[in-house]
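> sequence-free structure coming up:
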């Protein structure tokens, strides 16, 4: 089973940390491992560089994109998708982050990622399992457009 957390970053942070995504990953990693006083400080840093999740917009976009699948269901802020091959994923949309859990092939998590990347250009996903992290949408155009 794979677990991901997704955040939307402020555009100036994206430009500044372009090519240094590991620093962002380790900020979340340090938060996870920190003791309580450290957690509070790191949480403030995370809140400063990330944006609130546009929950209503994402709820609508995910539902619209997946409602034609027989294995799709929604309960409040949780979206479930199970494919015929047994692959399944659950996306929980929170106020500050999204949480994706997937089991089986990577096809189903890719489906969720594709929907999300069309909604917001600065989504960053990470998984502590295997130290996987990255932008859902390539940010080169975002960086280049701000240098013109």
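Yep, it's here. In this text, all values refer to a predicted model and were calculated from it rather than measured experimentally. Residues are numbered from 1 along each chain as shown.

> use CA for all of it now, contacts and neighbours both
Will do.

> Show me where the chain has its helices.
11-16, 21-33, 36-49, 55-66, 107-119, 140-145 (DSSP state H).

> Tell me which of the ones you listed sits nearest to residue 100.
helix 107-119 (7.7 Å; C-alpha to C-alpha).

> Between helix 55-66 and the closest one, find me the angle.
130 degrees (axes from the mean of the first three to the mean of the last three C-alpha atoms, to 10 degrees).

> Second structure follows, compare the two:
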């Protein structure tokens, strides 16, 4: 099973850390492993770079884009995609982050990622167990001549 935590990063920090995703990943990894005063310091740093998630906006986008998908359903505020037995995903919406759990191939989670990238431009997905992270909507770098 793959588990992703999706965070909405402040636009200024997102543009600064584009291409430096490992630093963001390391911050969240350190936070998970930290204890005591160090954990409190890391929590403040994380709070500083996060934008609040507009839960209603996310709910509206998911309903709008997936309601006609035969593999999509909702139950107790959770969203599910079950594409046969080959790909499943469950999305939970929380105040600070979204949790996406997926099994099988990447089809179901990719559908959720595609919808979420339309809602906000600075979502980052972090999979601590498999040591992966990345932006849902990569930021285009400006090239100055």
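Done, it's in. As the structure is a prediction and not an experimental result, all values here were calculated from the model.

> TSV for the helices of structure 1, including mean neighbour count?
Compiled in TSV, these are given as follows (neighbours: other C-alpha atoms under 10 Å):
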stretch	mean neighbour count
helix 11-16	16
helix 21-33	15
helix 36-49	13
helix 55-66	14
helix 107-119	17
helix 140-145	12
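
> possible to save those as TSV with distance to residue 94 of structure 1?
Shown next, in TSV, are the helices of structure 1 (distance: least, C-alpha to C-alpha, whole Å):
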stretch	distance to residue 94 of structure 1
helix 11-16	20
helix 21-33	17
helix 36-49	14
helix 55-66	7
helix 107-119	14
helix 140-145	25
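
> Would you mind saying which of these lies nearest residue 126 of structure 1?
Nearest to residue 126 of structure 1 among these is helix 21-33 (6.8 Å), distances taken as C-alpha to C-alpha.

> Can you check what angle separates the closest one from helix 36-49?
140 degrees.

> Helix 21-33 of structure 1 vs structure 2 - mean distance after superposition?
By mean C-alpha distance after the TM-score superposition for structure 1, the fitted helix 21-33 of structure 1 averages 0.4 Å away from its aligned residues in structure 2.

> so that helix matches what in structure 2?
Mapped onto structure 2 using TM-score structural alignment, helix 21-33 of structure 1 covers residues 21-33.

> Next, report how far the matching stretch is displaced from the centre of its chain.
The chain centre lies 14 Å from the centre of stretch 21-33 of structure 2; the measure is C-alpha atoms, centre = their mean, to the nearest Å.
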